[in-house]
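[1] Fold the following.
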Amino acid sequence: MKKFLLSFVLASAFFNQSKACAWYDPDYDYFNLFTQNIIRDKSFTPFLLTYSSRFYEDEKAVIPNENIENWQKYFGNQLNYRETEYLVNHIPLQALNAIKAGKAASEPILAKLGNSFYAKYKEGIDYLIEAKYLEPYMRISYVESPDSFYYRSETDNKNATNLDYNKTIAALNSLYNSARNPEIKLRYGYQLVRFNHYTRHFEESANAFKKYVEPLKIKSAPYYLALDQFAGAERGLGKNEEANWHFFQVFMNSKSLKRDAFVSMKLSDSASFNNILKRAGNDREKTMAYFLLGYQDFNDPLPMMKKIYDIDPESEMLKVLGARAINELERNYLPVYYYQNPETQDTTDKTTEQPKVNAKENSEKQELSIWQRIVRWFKSIFSSKSSEKTDRSNDLSDKQYLENPDRIPFFNKPEYSYYYNDNDKPVNYISDLEEFTDKIKDESKDEFWKIADAYLKFLQKDYEDSSEILNSINTNDKNYQSQIRRMKMLNDIVSQPKITSDFEEHLYKDYREFFEEKPKKIETDSTAENFGYEEYTAPSTQEFLKDILANRYFLQGDDAKSFLMNNQLSDLRFNPNFNLAKKLQAFFNKKDKSTFESQIIAKNINNVGDTEAFFNLIYGDFAMRNADFANAKKHYEKAVRFSGIPLPEGYYDYNTGNYVKYQNTSDLYNGFSNISGLIFGHNVWESYQSPDNVSMKAEDFINDFPFIKQKMNKLELADAVMRLQQTGKSKGELSSKANQLIGNLLYNTSVLGYYREVFVMDTDNSNGGKYYFGNDESPFRYYYKNYISNVFIKPDNFDLSIQFYTKALQNSGDKEQKARILFQMASAEQGKYYQWEARQPNVSYDDKNWEQKSNQREIDFTKTKNEKYRTYFTQLKQNFSDTEAVKSLTGSCSYFDYFLRK
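    Predicted coordinates for the structure are as follows:
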């Protein structure tokens, strides 16, 4: 299952646009603890920070539409906003025509307005009838480029050119002239401008605006609808600077058209911004221009924020930029996952680069490509590089806990700096931003800045000052109140030096809802048979708190609780860890669990069958890998009730290329039972995919040990090995054979062996992270989050198999058998070389001498291999090259054949 997960995630990375494989979303890389959308002017919601799409989306934020508000006022506020919006945008044209003809109202909203509705609002209803008639056609005619690469499919091919141009213009002119209400007249003017624009009569559209719209001198909602079309016509005429300026006016004055106007501005360079800034004739226009400059990703927003502040300290745009800046910082301080491996995430540096409270820091702002994220992810799984680690203990002082550099949150240095030019590094401006917010909060009437300042102090671990600010805020704003409550809770929990039993009780009593699991929605993918997947939900405050506690428990040495905050007990199956298993078993058996421990943490001790059998199987496997067979047998005796590792439904047949479902799984290896007696044999050729009776061969003398069964469980296997070990203590050929079989068992269950899955709690020998040579150090540094993706299996001790082979060699008088044993010893020695090689540092790809250093590295590797790890190959070549065994091996092992011919 583990290998499936790895390959599935890798494959999904290249199909992240499809729903079923949408495994990555940049906005899901942080917890969003500072809620951006507490800004009060919801028309700026699209311009909050997002990496997932061009504009921020919030289903709960209702952006007011001033056009609907304008109609609501026209109808004397007899209808509420929602009813007015339905009347204007959704009510059928036929229903309005029926009212005009004096028929009874067929729509509840029209009936609510009464029989005299049409007579009272005749001009408005007539306009809506005309507008609804035109609306299906109101799109510009699409002109396909002859060089266009993509085929553009239209579900509705209607556009403005489908209408008779002259008749439509004449009708709108007539309606414009006959209208008495200036607002309705303005709306007909808008239709004239729009129709000309969408039929590509750009000059006529511009003239219509000047003739029908501007003279009315009414700058209500329809005016900005018309101005938006006028600017589009100017763009069509090539008057780009004028178009940008008029789109800018729409952006500044309209609530509902802001996003579309921004897109239409096409501000692709600094010159476009400067042109707008030069034309800004008043403070409001200057403020809006500075906002656009601060909004752009290639600008540091703080200088623009200061300019806006100098003009209008209460500007809502200032809050938008402030929220974006804080959101950017939060992503660096509170990602959903702190990369454990110091090769990709260096947080141990104790120099001046180490983040300090209120100290200015430099960082790199970056958006990683899909491929970079894949590389980073796999490096975090398989890298072996280690670094100095801080003490993990349950009896340190409060000061030691609080000053631990691995204590979350901390500034998360971005990985892979060599992908970016040093001159393009933006600044992690937390200190400057905090200084700025601290200044504003004392002057502004809006509590937003106090909340922002408190949050910046929270990020820098200044919990006391953060709490003091929050306690000083009095507000009736519900969004602000919700943010303040959350931040008070965060300060309370994150500032706790050590998680004690008393504090756990406090957590359960006061914050229980943040830790109790909510049922996850399971959706079915109709394209895959019987395949369900969990709904992809954004990280929550609950998950952040679990990370915090997992980190605190980890630093305190409470590994079991740290593990269970982020994982289920069954996850231990993917990467069995002896010491962690011991701690988890002790927690499982703990009688006096606190309420928090029993109700929250212990819930993740999920069903693994018989739990004691589960743990004892892990201990037995570790004992077997360490050749402690007597101890292994004791544990296996307690593991006989082990229910087995969940088996896959089938396997991939490499010969046919098909996925084959198992008809019967009762005879498959399940983690405890159905171990083949060939586990004591030797491989004929190295093919993990072939059946064992093809890849493996029993030793010719296996019948000398009748207690070795063709199928065994682990208890029977341990018993057989102990009997072999007893025989091996004597002298003579039988002793040699017994020791050879034990050596075979240890080699065959190593990372190089055909049965490498047997003592690492896997179901088959297919490739995956746990069969990687570089796992010399545990990858866990901050917590056990994503446990199944952070592979660490204690490396094999190949010297153990070599020790048993040495005894076999010493007791054998058969030259052919000695040659076979030496070859097995050489194979184990090859494993030692692979382990050494995996620990050597790589040459960085950004090294200007990468090719030269890489070539020298290969030369050094070959030299080390031949000088230190070819002992038994050399003996075979020098003393046994005339044996039939060696001649046979040269035909089946190409590398050995190459070595002999050198």
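[2] contacts, neighbours, all on C-alpha from now
    OK.
[3] Mind listing what's buried along the biggest helix by length in the chain?
    Scanning the chain for the helix with the most residues, using DSSP state H, yields helix 815-838. By neighbour count on 16 or more other C-alpha atoms under 10 Å, the buried set for helix 815-838 is 815-836, 838.
[4] Outside of it itself, list whatever touches it.
    Helix 815-838 is contacted from outside by 384, 740, 744, 747, 752, 773-774, 798-799, 801-802, 805, 808-809, 812, 861, 865, 869-873, 875-876, 880, 883-886, using C-alpha atoms under 8 Å, 6 or more residues apart in numbering.
[5] this one as well, want them side by side:
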Amino acid sequence: MNLKKYTIVLGSVFVLLTGTVIYGIACGGWVDPYDDHITFYNNHIAGDPDYKPFYYIAYETLYDYSEPHDPYNQNIAEWKKYLGVESMPDSAVYRAIYTNNSESFELIKNKKETEWPDSLRKNVFVVELAKKKNADALTYLSFAKACEPYVNTQYSEWEPVKPDANSMYALIKEGIQQVAKIKKDKFLKLRYGYQICRLAHYSGDSEGCIQYFDTYVTPNQSQSSVYYWTLALKAGALRVIGKYPESAYLFSRVFSECNNNRIIAYQNVGYLSVYNKYNYKQALPLCKNSTEKADLLAVETLGNSGHALPEMKEIYEYDAKAKCQDVLLVREISKLEASYLSPKLMQSNKKDSLLLKATSAAEPNYLEVEGKYADSLFRFCELVSSERKVNEPALWKISGAYLKFMQRDLKSAKAILTQAESMKMSPKVKDQFEVLRLLITINEQDKIDATFEEKIFPSLQWLDKKRKAELDQKTNDLFSDVPFAKINRYLMLTILAPKYEKQNDRVKATLCYLQSEMISEPGIKKAEEENAYAWQLPVAIDYLRNAMNAADIEKLMQLNAKANKTGFEQLMTTTFSVLGSNFMNELQGTAYLREHQFAKAITAFKKLPANYFEKDPYKTYLAANSFVDLINDTHAPTERDTKKFTKLTFAQTMLAFEKKAKDDPKNAAFCYYQMANGFYNMSYNGNSWLLVNYSWSVTDRDYLTADLPYLKDYFYNYTAEKYYMKAQKLSVDQNFKAKCSFMAAKCFSSRIMYPTVPDNADNWMERNNRAAERYYELLITNKYFADLKKNYSTTPFYAKAVSECSYLKDFVSRR
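    Predicted coordinates for the structure are as follows:
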């Protein structure tokens, strides 16, 4: 097979059979492996929970590292049935078998019940074991406990511990002797065989393990989990002695028949495939029937991260009802979502304002290959659904419709969905049917209006209920078990929001982004308490803070306060309504600051608690004098930071200067100069950037979209420069005028960009050196430097500026 092989690296048979997996994530940006691509498909639709560990996932070897069925529970059930105590609580059996040590069992065997500690005397299962009729069972459990220290050791490549082969062999002999004493009790014989094989395996006696299995386990074969645990030991021993096909075949039987030991079986088949150059065709002759052949191929195919359609077709020929076939279909859908759907949607969003990341490259030839594969998978889905041999033909029919949706063939997708409507569906498949119908309906609509919103409202409401139910039950930060929350997320992010943005309706787009967030309502309230909105609602908060102007925010707040909302509006404002008023008032005030509407900013900021700006980040990043005029910019504290300003007091001060400039012409120059200082310091270069932005990085000018409403002034200081020039024009003080020219020069220099040098350019170092020289030349030829030297070279400020500003000094020295 042309497989992208398993990424399992395991050091020994011991590691394989204990299920230990060691993996690492390199330093750098981290991607949630369960949310690495756009999806509108419930990946839990088939095989849940039995095959959940083997769902497709890009960055891990398994989707879930826990067996879906607890081996303890199944063994406990077998013991209860064996002793005829089915009504006994599982907890009592668990404590008796798994928490007691060998000394406890010696007490039970050799002491009267009155001499037992309370932990034994009060355990009803222990009391049952102590009865004379169960003496053989008690003897076995005592033997099993004696074996445990030799087979439950922790493996370490750094400090490997050599097994105590002599002691283990002595226990094997004891076990064989005990088996000889038991005549017809297959239940205990099987378990003794398990302990004997386990001791042989971990002592390094692989040949012995195989022989003991054939002698003591095969005659007592049953559907017990213990039989398959022992079969896995034999399979591991066969791998050690080089019988790879035989090993793979037995592991495939364990995988198929033992639902609490599948992960180990799967990992071992992967190990055989990668390290022992085993090919499944070598093991096919060992299979007893076509179903076993299908199972054998399915185990290996579950580890295929590439195109698995050829293997799926072969499995279908062997056994159309193969247990894994539906799971393999869902895996292929998930792969195409990552390799085809996600890049296609990213291409359609040229600005990529959501910073969506796909796991695959989006070159046209690559997408063409993936598109052709989607066609091939679609044809197979159509064949399988029409022949109706599989367990659920409707799953295959609807998956075919989804593949057409991926390719944006809405007409075909809709027609196939219509055909599927009369087919029998499980609840999960029916849910996927409804999701796909909603997707097609929205994508067919060119313009969204109030009538259409009410049309899709019932479906969105249904999806939202499923989203909330999943998020309310989520116990960690990973998105592994929230398929409908993810479907809702990407419906909002990649379909509805872009449609509203295309209609220039940023208010509804914002609501879409808010509804897309993967957080419950209690989580949003907690985020407010912890000042963590930006972490918990990253896409929506980023859009609110960077794409919305003050008028948009006002409309959004008015919509939320609307008394007679439509059903659609009620639904879409659900998340927004949970945001605290403090957040919105601060956001609105900041939007007004960006637009220099200081009176309105004051009104918004006054609605905040009096101590609102005393906390971080304001406490740390608004600690400077926002009206200082520094020759050299810095974000570090200076001796001139004798007064600090909050967003409120800054807006009040700017408004006061603005009013005074109009009312007192004599002091207008001073007022405009102070306002220019305020405008400059609230810019990217200034000491009070937090007044209008929420984060700062040296790479911001490289990555932030330049056409966002406020960024022109934030990065390039046009308004500050304008006000410095207004101040200079109104003044007759030469030293003051010199200050105005110098500060205007700083504004002008903020628009000088470092020449771009491509990372992959030939002679990068040489080209970068030339770029640095060019950048330096642009900085020292600032047009205001000439004005300073020509008109103000005799002023005290000029002398100070030349001594402190290296660029001005170099300009002067050259001339």
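[6] circling back: using neighbour counts, trim the contacts of helix 815-838 of structure 1 to the buried set.
    Buried residues within these, counting neighbours by 16+ other C-alpha under 10 Å: 384, 740, 744, 747, 752, 773-774, 798-799, 801-802, 805, 808-809, 812, 861, 865, 869-873, 876, 880, 883, 885-886.
[7] Helices - which of these land there?
    740, 744, 747, 798-799, 801-802, 805, 808-809, 861, 865, 871-873, 876, 885-886.
[8] From residue 132 of structure 2, how far out is residue 178 of structure 2?
    Computed as C-alpha to C-alpha, to the nearest Å, the residue 178 of structure 2 to residue 132 of structure 2 distance reads 17 Å.
[9] I misspoke; the intended subject was residue 342 of structure 2.
    Distance, residue 342 of structure 2 to residue 132 of structure 2, using C-alpha to C-alpha: 67 Å.
[10] the more surrounded of those two?
    Each of residue 342 of structure 2 and residue 132 has its neighbours counted (other C-alpha atoms under 10 Å); residue 342 has more, 24 against 11.
[11] what about the more buried one, which helix or strand?
    Following DSSP states H and E, one finds residue 342 of structure 2 within helix 342-348.
[12] Could you check that helix and say which residues are buried?
    Neighbour counts over helix 342-348 of structure 2 (16+ other C-alpha under 10 Å) mark 342, 343, 344, 345, 346 as buried.
[13] just stretch 593-607 of structure 1 next, same as before
    594, 595, 596, 597, 600, 601, 602, 604, 605.
[14] Tell me if I'm right that the last one and residue 568 touch.
    Translated: residue 605 of structure 1. Yes. Judged on C-alpha atoms under 8 Å, residue 605 of structure 1 makes contact with residue 568 at a distance of 5.8 Å.
[15] from the buried residues of helix 342-348 of structure 2, which single one is nearest residue 708 of structure 2?
    Nearest to residue 708 of structure 2 among those is residue 346, at 19.9 Å by C-alpha to C-alpha.
[16] From residue 489 of structure 2, how far off is the residue lying closest to the closest one once chain neighbours are set aside?
    Leaving aside its sequence neighbours, residue 346 of structure 2 sits nearest to residue 352 (C-alpha to C-alpha, 6 or more residues apart in numbering; 6.5 Å). Distance from residue 352 of structure 2 to residue 489 of structure 2, counting by C-alpha to C-alpha: 16 Å.
[17] Give me the more crowded residue out of the two.
    residue 489 (24 against 12).
[18] Give me the secondary structure label for the more buried one.
    Residue 489 of structure 2 falls in the helix class when you classify it by DSSP: H, G, I helix; E, B strand; the rest coil.
[19] What distance do you get for it to residue 40 of structure 2?
    From residue 489 of structure 2 over to residue 40 of structure 2 (counting by C-alpha to C-alpha), the distance is 9 Å.
[20] For the helix or strand residue 7 of structure 1 falls within, name the packing helices and strands.
    Following DSSP H and E, one finds residue 7 of structure 1 within helix 2-13. Contact partners of helix 2-13 of structure 1 among helices and strands, from 3 or more C-alpha pairs under 8 Å, 6 or more residues apart in numbering; DSSP states H and E: helix 370-382.
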